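Asks: Please find the sequence and the predicted model below.
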Amino acid sequence: MNHLKLFVAPLKWHGIKLLEKQDIARRVFLHGQRYVSSGTSEPFLSASNSNYVEEMYYAWLENPKSVHKSWDVFFQNANAGQAYDPHLPDQLERKASFLQSHGLAQTPGKAEKLVEDHLAVQSLIRAYQIRGHHVAQLDPLGILDADLDSFVPSDLITTIDKLGFYGLHESDLDKVFQLPTTTFIGGSENSLSLREIIKRLENTYCQHIGLEFMFINDVEQCQWIRQKFETPGVMKFTNEEKRTLLARLVRSMRFEDFLARKWSSEKRFGLEGCEVMIPALKTIIDKSSEMGIEYVIMGMPHRGRLNVLANVIRKELEQIFCQFDPKLEAADEGSGDVKYHLGMYHERINRATNKKITLSLMANPSHLEAVDPVVQGKTKAEQFYRGDTAGKKVMSILLHGDAAFAGQGVVYETFHLSDLPSYTTNGTIHVVVNNQIGFTTDPRMARSSPYPTDVARVVNAPIFHVNADDPEAVMYVCSVAAEWRNTFNKDVVVDLVCYRRRGHNEMDEPMFTQPLMYKQIHKQVPVLKKYADKLIADGTVTLQEFEEEIAKYDRICEEAYTRSKDNKILHIKHWLDSPWPGFFNVDGEPKSMSCPPTGISEDLLTHIGNVASSVPVKDFKIHAGLSRILRARLEMTKNRVVDWALAEYMAFGSFLKEGIHVRLSGQDVERGTFSHRHHVLHDQEVDKRTCVPMNHLWEQQAPYTVCNSSLSEYGVLGFELGFAMASPNALVCWEAQFGDFHNTAQCIIDQFISSGQAKWVRHNGIVLLLPHGMEGMGPEHSSARPERFLQMSNDDSDAYPEFSEQFEVSQLYECNWIVVNCSTPANYFHVLRRQILLPFRKPLIILTPKSLLRHPEAKSSFDEMVSGRSP
């Protein structure tokens, strides 16, 4: 039997030096051995009891009076390093006999039972922390288990007889037990009766909130969550907060009711059954604003989108209502999109904090979750341009449906970007509208995991499940989620377990496929009435005040409806989610139709070439093979010629001098798949020491970001597309490892890049670098599929620009994107330069070479790149 082994893992919040703890642990271990009787097979201080002793020890360190006197004496002697006394066991035995004879001490068996009972209570507490969510009352309908399993874990005390699992009995319920430091259910008390312990654990973990967090491998983070939810009395709201919550519920529900009355036969994908989502989002935004957030970027599917636009983003109601008018004429270019796909950008004052806040809801296609990486990319860009490296000013919120969150692979890809240095947004708050159905598909057929949110476990994101018919529980969870993100800069998931009062859309009949569920839904009292009745009953509001709040919002909707009839023209640009102030004229058109020459001075070419051929950091040892490459670059610069890699270097470098940020992302782009780029140098003698020469071109220059991505195309291309949305004054490039690999990102290409401007009047200058060439690598490595891009190219067949000096630029403006196959390095240089110098932004698809990267004939002279020259 192993004896006591304690205190080898430091707990951060105690601030104890590891070496000091190890020394104390050694002394406590030796001290404990004195009390081990050689005649017992299971010593009192054995390894099986070490966890409990460790808890007592940490409690004693914080406050010696918080533990029993016997533990206090034990730890004092251990810390003092008391010398071993061979007569001590005999002395203790005589003392114990004396105490027992006078009824002043327990027998060794009773003492061991006492410790075992304390250990059992500690295990019981841990069981609730780990598995309490399995029995939480999460379903508002009361008919489904949120985790798809009606099994009750045997270590949760749902009945008295289950105490036997821990070796406890009903007679132990009123015994008082010392609480471990890994729980906060005691509040200011250090010990509680077993009955009270179970009661408080059930209140915390088994009511309307289900917490999944014990898988997180950071003890401090687990302690933080425990304190937020276990501390008695934490979930209390003032009367003013309750009244605000009620008013927000009124707006959420009456908005849906108003649309249903006015346009009963229109699809709108209403929020009925999860009306609490509106106050939930507003709580997150209020709390985040309070902690310093100035800009919130959101992405969401169709469900409840109009309600979010109206009551969270605060889009003018008449602009929403006029979307239902089929006679409205479009004033802008393009096809437009259905109203529940449109985005919005709005700056306003947050009433809860009286601070300015900017809200952006990204437009998105019907392809569920496709917008996730786009939101993250735009958030990263906004943080980058503000110097917000810690994410304290800009944040993202992503809303999901339960079926899509579990089913769409891009969710997983996006999560795996969350902690990568060049992609992190310092934490995203995910809100899942878990209506327990996917169109007509039952959850048991839609996922293999217990919860739709289990994908979040891969990044140690805590998951807070909450019954959406308990508005106060939802508000508290959302407030904690905002604090978590601000404290730890990590993702967090709020799972709103709710229901869908109507079909998938308002014209759909759900009774065909979910008859029993919808029989219950038809009986379900709306959350607004439930909460209003509660507040009226406790005197927080009166019935008259409640009715006046309803009448007030109904009047606002009616007045907006009247004004909406005056709108005869639909302006899609009013729904723009990413405006570029000052880039276009007041009508949203280019300020000119001309493009300046794309060449640069020879001095500039020479300077960039020299830096590209050097190591601008002292005492930096590079690979011998790389030294040869740099010498070859220097020789080319002296001879006034460039190859493909050097032409790219010069185009990028010229932008940096002009203050244009350049970002290059993709798999292995730092070196280049074909080992031609080498934009990041690695010290051969110092691990992880790197140098990016392009960031050493000038003292005053824009930064250059080159970053190897995760092995993902869909997620990473979506991210870079979002990054390019934030500003027109940046060259954002994504490179496929081989051209054919872009097809795993086809959804981003089809739904955002090729058609985004037509649907949402959204310009974007993303650059796709696609290696192309039939060079013996087989059918999957040979072609960037240019025919697909050409097939998706589009312009107005009825409009043909007049021949003039502006003809070429006007022709490019009429296209949805630009597809090029450069034949020389100089072509490549000019095409990249033109991408920024054009008075508008179009996606640029470049078919780049493979063998030509090193072909001795594939070189261009400086003469083809100097000032005055263009492609």
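Replies: Good, I have the coordinates.

Asks: make it CA atoms for all contacts and neighbour counts henceforth
Replies: Fine.

Asks: Pull out the buried positions in stretch 455-474.
Replies: Residues 455-457, 459-474 are the ones in stretch 455-474 that count as buried (16 or more other Cα atoms under 10 Å).

Asks: What about those, which are in helices?
Replies: Of the buried residues of stretch 455-474, the ones assigned to helices by DSSP state H are 471, 472, 473, 474.

Asks: show me what contacts the closest residue to the first one other than its chain neighbours?
Replies: Taking Cα to Cα, 6 or more residues apart in numbering, and ignoring the residues beside it in sequence, residue 471 has residue 276 as its nearest neighbour in space, at 6.3 Å. By Cα atoms under 8 Å, 6 or more residues apart in numbering, the residues touching residue 276 are 249, 252, 468, 469, 471, 474, 527.

Asks: Identify the farthest-apart pair in those residues.
Replies: The span of these, defined through Cα to Cα, is set by 252 and 474 at 14.8 Å.

Asks: Can you give me the distance of residue 564 to residue 686?
Replies: 66 Å (Cα to Cα, to the nearest Å).

Asks: ok, now residue 154?
Replies: In terms of Cα to Cα, residue 154 sits 53 Å off from residue 686.

Asks: and what of residue 707?
Replies: Distance from residue 707 to residue 686, by Cα to Cα: 20 Å.

Asks: My guess is residue 430 contacts residue 402. True?
Replies: No - using Cα atoms under 8 Å, residue 430 is not in contact with residue 402; the gap is 11.5 Å.

Asks: Could you check how many residues crowd around residue 91?
Replies: Neighbour count of residue 91, defined by other Cα atoms under 10 Å: 12.

Asks: so it is in which element?
Replies: helix 88-101 (DSSP states H and E).

Asks: How about that helix, which residues are buried there?
Replies: 96, 97.

Asks: now swap in stretch 486-495 and tell me
Replies: 486, 489, 490, 491, 492, 493, 494, 495.

Asks: Go ahead and confirm the fourth one touches residue 425.
Replies: Looking back up the chat, that one is residue 491. No - Residue 491 is not in contact with residue 425 according to Cα under 8 Å; the separation is 9.2 Å.

Asks: Spit out the residues that contact these two alike.
Replies: With Cα under 8 Å, 6+ apart as the test, residue 491 and residue 425 both reach residue 418.

Asks: ok, and here's another one to check against it:
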Amino acid sequence: MSVSALLVGKHVPELNPEIYGLSLEELLPGKDLSLHDLAEQLKLIYCGKMAIDFMHINNWEERQWLAQHFENSVNEVLSNDEKVKLAKLLLRCENFDNFLAVKFPTVKRYGGEGAESMYGFFSEIFEAASESGTEQNTSFNLFTLYGVQILIGIPHRGRLNLLSELMEFPTVQMFRKMRGKPEFPDDVQGSGDVLSHLNTFTFATNILICDLFEASSFDYKSPEGTVHITMLPNPSHLEAVNPVTMGKARARARSLGVGDYSKDRSSRVGDGVLTVLVHGDGAFTGQGIVWESISLSRTPHFRIGGTIHLVVNNQVAFTAEAHIGRSSSHCTDIAKAFEYPVIHVNGDHPENVVRATRLAMAYREKFRKDVFIDMVCYRRWGHNELDDASFTQPTMYRVIENRDSVPRKYVNELIHQGLFTEDEVKNEKDLHTTKMLDSYRAIDSTPPVANHLNGYWKGFIQAPAHVQKWDTGCDINMLKYIGAASVAFPQGFNVHPHLKKMHCEARVQKMVDGENIDWGTAESLAFGSLLLEGNDVRISGQDVGRATFSFRHAMLVDNESDLTYIPLNFISEKQTGFLEIANNILSEEAVLGYEFGFSLDHPRRLCIWEAQFGDFFNGAQTIIDTFLAGAESKWLMQSGLTLLLPHGFDGAGPEHSSCRMERFL
């Protein structure tokens, strides 16, 4: 397999036909074709610059589909216009890195050098998604009314290039930050964040779309249509943004009323919203939150219709080579545990990256499952541009030092094909450099901008310096009505005899007496009042339908059929707010990250995460520290996420009784 941009793949003895007693020269039964000829054909298809892992998938239909479409993808020819457009994009991305290296030589920019083909991946996704919003294109029709929404979670590597060259981020604001100028205006409370955590900047011009979202976004426009794209901010903790992006995608589906939230039975999960996650090879293998996040991908209340994953496989993580960074053959082998396909592609060949992307998009559209692209490439510099990688990888970096860049190699191919000239290369670079220089010269005359508290957040303010009180009361008769409705169930529904007496009938009596209101009852009254006001409530965690201490029972289970019923979703025929009970996998970090992302999409939702025991929150400490505690200060993003940390009920001792309240205080 020649997927690697630097190294030769391992020899696989099982592929030698002689160990099965076969000769390469013998003809296949009934065929005028030798085993050697067949093997050579298969090598051309499956062992070239693209390869695919899919035989671990149990579903026969998926395997057949992948084999057929992969074989077609290998032979797909890009048009001349597509090739030239791709080459120009790669040249601009390379020129961007070169410009920063000259003007900001001491800045750690985490450029895309060696992995420039990733921008072909993004360009292809943006173009295909913009086409899907039009009636003319039905082959990839995710959402025909408003256009597709794309949410991106990406780490530091190549992030600035993507923002500048494909997402219209104002480079003057980027350069201001590199110069050390304030990120936000003086009247805005916020510290800002490091350069490599910048996210989408401008807001959509589409008023309907703009009203939906808090995270700053932008509209990608092509002749075929428009797609709304949001790049989420990320912390320095690699892969932590994965579940946050997934959660926001799920919430976006709720805002749009598609997928699991659609009244139209023909709507599929994944309609209208596409999630794209980018990973590094080392972090993807090493960080446990990756496994947790993928474990959520097909579970009820967390599924989002498939994520397209791009692993930028540098073949080294900081200074750790593959044999140190993982115990598996490939960095993407984790995908096999979940029966997701992996497309391996040589990052030195941009056209193959485009082909891999098209295949991934088509698979996701048909099966609504995750799909992984392992783009095997290299990192031209060290972990950052100021780091000398030859200290620890001298052999690898001697090879890299003597290589032409990915854009240069591809442009040379097109020149050889007569599609490009050196004069056109120079002209493309000169135009781009002029644009960069205009932004560079405007640094001192350009003020900072804070695009926040727009859309549904319009009218919200940043937190005041003093404590405020609000009137959160509700009419007593309404509360009694809600309380009775919270334990009502339809005729023929078989409630557990103990629950019927001790929970349902007891709560109705509490509403009559107006006394002995316990936590579970008060919580139901609060939830119900919010639902009747049109606010959604979503509570996630392990066993939250019942609650660890069996006090909630917001979700009743039929004692005969195991069917579930949520009484608070049937308080009134006119209610527009609903309670989502999201029992989940045994995870803290990914689930809390998911709920944080869910909370970002709309302020009129009470999003709650409940620890099974309060002490167990520390399994999600990274999310608490990097997102909950600092999102507004770093990124001006407000969240109403609420943590419930039950503790002390059983007096069970260490890890069950304190919830570490002193840490929060």
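Replies: Arrived safely. Here the structure is a predicted model, which means the values were calculated and not measured.

Asks: TM value for the aligned chains?
Replies: After superposition, the two chains reach a TM-score (TM-score structural alignment, normalised by the length of structure 2) of 0.90; 623 aligned residues with a Cα RMSD of 2.1 Å.

Asks: now the strands for the stretch 51-200 of structure 2?
Replies: 149-153 (DSSP state E, counting those that start in this stretch).

Asks: With the stretch 351-500 of structure 2 instead?
Replies: So, for the stretch 351-500 of structure 2 - with DSSP E, counting those that start in this stretch - the strands run 371-376.

Asks: Which residue of structure 2 sits opposite residue 750 of structure 1 in the alignment?
Replies: Matched by TM-score structural alignment, residue 750 of structure 1 corresponds to residue 625 in structure 2.

Asks: Please read the previous query as pertaining to residue 704 of structure 1.
Replies: So residue 704 of structure 1 corresponds to residue 579, using TM-score structural alignment.

Asks: could you say which helix or strand contains residue 195 of structure 1?
Replies: helix 194-205.

Asks: Check residue 554 of structure 2 too.
Replies: Counting by DSSP H and E, residue 554 of structure 2 is part of no helix or strand.

Asks: these two touch, right, it and residue 566?
Replies: Yes - Residue 554 of structure 2 lies in contact with residue 566 (Cα under 8 Å); the separation is 6.1 Å.

Asks: out of these two, which sits in the busier spot?
Replies: Shown here are residue 554 of structure 2 and residue 566; by other Cα under 10 Å, residue 554 has more neighbours (24 against 21).

Asks: wait, what's in contact with the aligned partner of that one in structure 1?
Replies: By TM-score structural alignment, residue 554 of structure 2 lines up with residue 679 in structure 1. Applying Cα under 8 Å, 6+ apart to residue 679 of structure 1 gives the contacts 670, 671, 692, 693, 694, 706.

Asks: what about 10 Å?
Replies: 612, 645, 649, 669-672, 691-695, 705-707 (Cα atoms under 10 Å, 6 or more residues apart in numbering).

Asks: Compute the distance between it and residue 299 of structure 1, please.
Replies: In terms of Cα to Cα, residue 679 of structure 1 sits 34 Å off from residue 299 of structure 1.

Asks: One more: residue 444 of structure 1?
Replies: Relative to residue 299 of structure 1, and taking Cα to Cα, residue 444 of structure 1 is found at 27 Å.

Asks: Show me which of the two is the more surrounded one.
Replies: Using other Cα under 10 Å, the more surrounded residue of residue 444 of structure 1 and residue 299 is residue 299, with 25 against 14.

Asks: from the buried residues of stretch 486-495 of structure 1, which is closest to residue 384 of structure 1?
Replies: residue 489 (15.7 Å).

Asks: what does the closest one align to in structure 2?
Replies: So, by TM-score structural alignment, residue 489 of structure 1 is matched to residue 368.

Asks: Next up, the contacts around its match.
Replies: With Cα under 10 Å, 6+ apart, residue 368 of structure 2 has these contacts: 268, 269, 270, 271, 298, 303, 304, 305, 306, 307, 361, 362.

Asks: how about residue 602 of structure 2, what's its partner in structure 1?
Replies: Residue 602 of structure 2 maps onto residue 727 in structure 1, by TM-score structural alignment.

Asks: Does its match touch residue 721 like I think?
Replies: No - the criterion here is Cα atoms under 10 Å, and residue 727 of structure 1 misses it with residue 721 at 11.2 Å.

Asks: so where do the strands sit in the stretch 351-500 of structure 1?
Replies: Under DSSP E, counting those that start in this stretch, the stretch 351-500 of structure 1 gives strands at 355-361, 394-401, 428-434, 463-467, 492-497.

Asks: quick revisit: from residue 526 of structure 2, how far out is the match of residue 489 of structure 1?
Replies: 36 Å.

Asks: what does residue 627 of structure 2 give?
Replies: Note on residue 627 of structure 2: its distance to residue 526 of structure 2, by Cα to Cα, is 26 Å.

Asks: More neighbours: which of the two?
Replies: residue 627 (26 against 17).

Asks: show me what contacts the more buried one?
Replies: Taking Cα under 10 Å, 6+ apart as the test, what residue 627 of structure 2 contacts is 233-235, 240-241, 244, 592-593, 596-597, 621, 633-635, 637, 639.

Asks: Report the buried members of these.
Replies: 233-235, 240-241, 244, 592-593, 596-597, 633-635, 637, 639.

Asks: Between its first and last residues, how far does stretch 190-201 of structure 2 reach?
Replies: 16 Å.

Asks: Name the residues of that stretch that are buried.
Replies: So stretch 190-201 of structure 2, judged by 16+ other Cα under 10 Å, has buried residues 190, 192, 193, 195, 196, 197, 198, 199, 200, 201.

Asks: got it, and stretch 270-278 of structure 2?
Replies: 270, 271, 272, 273, 274, 275, 276, 277, 278.

Asks: In structure 1, what range does that stretch match?
Replies: By TM-score structural alignment, stretch 270-278 of structure 2 lines up with residues 391-399 in structure 1.

Asks: Show the residue spans covered by the helices in the stretch 551-665 of structure 2.
Replies: 589-599, 621-623, 631-635, 661-664 (DSSP state H, counting those that start in this stretch).

Asks: possible to save those helices as TSV with distance to residue 612 of structure 2?
Replies: Output for the helices of the stretch 551-665 of structure 2, formatted as TSV (distance: least, Cα to Cα, whole Å):
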stretch	distance to residue 612 of structure 2
helix 589-599	12
helix 621-623	15
helix 631-635	25
helix 661-664	16
